[in-house]
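In: structure of the sequence below:
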Amino acid sequence: MIFGGFNAIVEEGSERGGYTDGFVVPVPEGKREAYRELAAKMAKVFREHGANRVVEAIADDVPHGEVTDFYRAVKAEDGETVVFSFIEWPDKQSRDEAWAKIMQDDTMKPEDPMPFSGQRMFWGGFEPILDNDLAKASASA
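Out: Coordinates of the predicted model:
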């Protein structure tokens, strides 16, 4: 298990989604603001393409583990911190359609140089395993 506490540096939207993209990326300490600016720009693009919510959060209380941790997961180097982010979409189909459009948009080509190491970034798409409506109904029973 890997765990840690992160402070949101960008948050767009508030409605929960039914499908989530998550990613973790190493960011040099000296490029925090450049990363936040890029993240804010991208959050607006994701929202314009149908994302319900975008959260970018930087390490605050992230321990170094004995076996694995967020730092090892991205092979963080000295002077780097970790950003944990997620995008909530209405559903997987909406997410897939949005990413297809985003990847074809020439204005979305990566900046040079990027304020993070994309080679050590990892990501994935996740289906919910907890139905919030069901959880609320159980709690009120």
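In: C-alpha only now, for contacts and for neighbours.
Out: OK.
In: give me the number of residues near E33?
Out: Applying other CA atoms under 10 Å, we find 12 residues neighbouring E33.
In: please, which helix or strand holds it?
Out: helix 32-48 (DSSP states H and E).
In: leaving out sequence neighbours, find the closest residue to the residue nearest the centre of the chain.
Out: Centroid-nearest residue in the chain: S85, 1.9 Å away (criterion: CA atoms, centre = their mean). Spatially, and ignoring its direct neighbours in sequence, S85 is nearest to E56 (4.4 Å; CA to CA, 6 or more residues apart in numbering).
In: compare with the first, here's sequence two:
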Amino acid sequence: MSYVTGFLTPVKTEDKERYIASAQKSWPLFQKYGALEQIECWGEDIPPGKVTGFDLAVKLEPGEVVVFAWLKWPDRATADACWQQMEADPAFADMDMPFDGKRMMWGGFAPVFEGK
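Out: The predicted model follows:
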């Protein structure tokens, strides 16, 4: 079954085009390592959290937007291999990362249902 790596990160509103360009540049690299799909979503309706929420999870600051993204892989082994290999790939080292990586979160998920 497929595998998903999910990401949540704050990005400055003024860096939207820069973020999109970075995502577009990263797609061929992820695809080279076996990714089936890359989805990048710019937050539009993010209600303020009281106990928890997307804004609180990334410690959103004024002038920032929450970005929610994921990569779909054929399986976990392919995703794990990508993360190991990308550390040595100079193409990844040259990527523009227009966000605060310290407040980014990510994780791997095994789908339990896929509706299509």
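In: need the TM-score from the superposition.
Out: The TM-score (TM-score structural alignment, normalised by the length of the second structure) is 0.91; 116 aligned residues with a CA RMSD of 1.8 Å.
In: hmm, back to that, quick one: map the residue nearest to S85 of the first structure onto the second structure.
Out: Residue pairing (TM-score structural alignment): E56 of the first structure is matched to E40 of the second structure.
In: tally of neighbours for whichever residue in the first structure pairs up with Q31 of the second structure?
Out: Superposed on the first structure with TM-score structural alignment, Q31 of the second structure falls opposite R47. Counted with other CA under 10 Å, residues neighbouring R47 of the first structure total 18.
In: next one: K25 of the second structure
Out: Neighbour tally, K25 of the second structure, other CA under 10 Å: 15.
In: chain neighbours aside, what residue packs nearest to it?
Out: M95 (7.8 Å).
In: that neighbour in helix, strand or coil?
Out: Three-state call for M95 of the second structure (DSSP: H, G, I helix; E, B strand; the rest coil): coil.
In: which ones are touching it?
Out: 22, 25-26 (CA atoms under 8 Å, 6 or more residues apart in numbering).
In: just the element for I58 of the first structure, please.
Out: With secondary structure defined by DSSP H and E, I58 of the first structure is part of strand 53-61.
In: burial measure for the counterpart of P74 of the second structure in the first structure, as a count.
Out: By TM-score structural alignment, P74 of the second structure lines up with P90 in the first structure. By other CA under 10 Å, the residues close to P90 of the first structure number 17.
In: P90 of the first structure and R47 touch, don't they?
Out: No. With contact defined as CA atoms under 8 Å, P90 of the first structure does not reach R47; the gap is 11.2 Å.
In: any idea how far R36 of the first structure is from the counterpart of P98 of the second structure in the first structure?
Out: Applying TM-score structural alignment, one finds that P98 of the second structure aligns to P115 in the first structure. Distance, P115 of the first structure to R36 of the first structure, by CA to CA, to the nearest Å: 9 Å.
In: ok, now F46 of the first structure?
Out: Distance from F46 of the first structure to R36 of the first structure, by CA to CA: 15 Å.
In: more crowded one of these two?
Out: Shown here are F46 of the first structure and R36; by other CA under 10 Å, F46 has more neighbours (21 against 18).
In: can you verify D80 of the second structure is assigned to a helix?
Out: Yes. Counting by three-state DSSP, D80 of the second structure falls inside a helix.
In: distance of it relative to S2 of the second structure?
Out: 13 Å.
In: please apply the same query to C41 of the second structure.
Out: Taken as CA to CA, the span from C41 of the second structure to S2 of the second structure is 20 Å.
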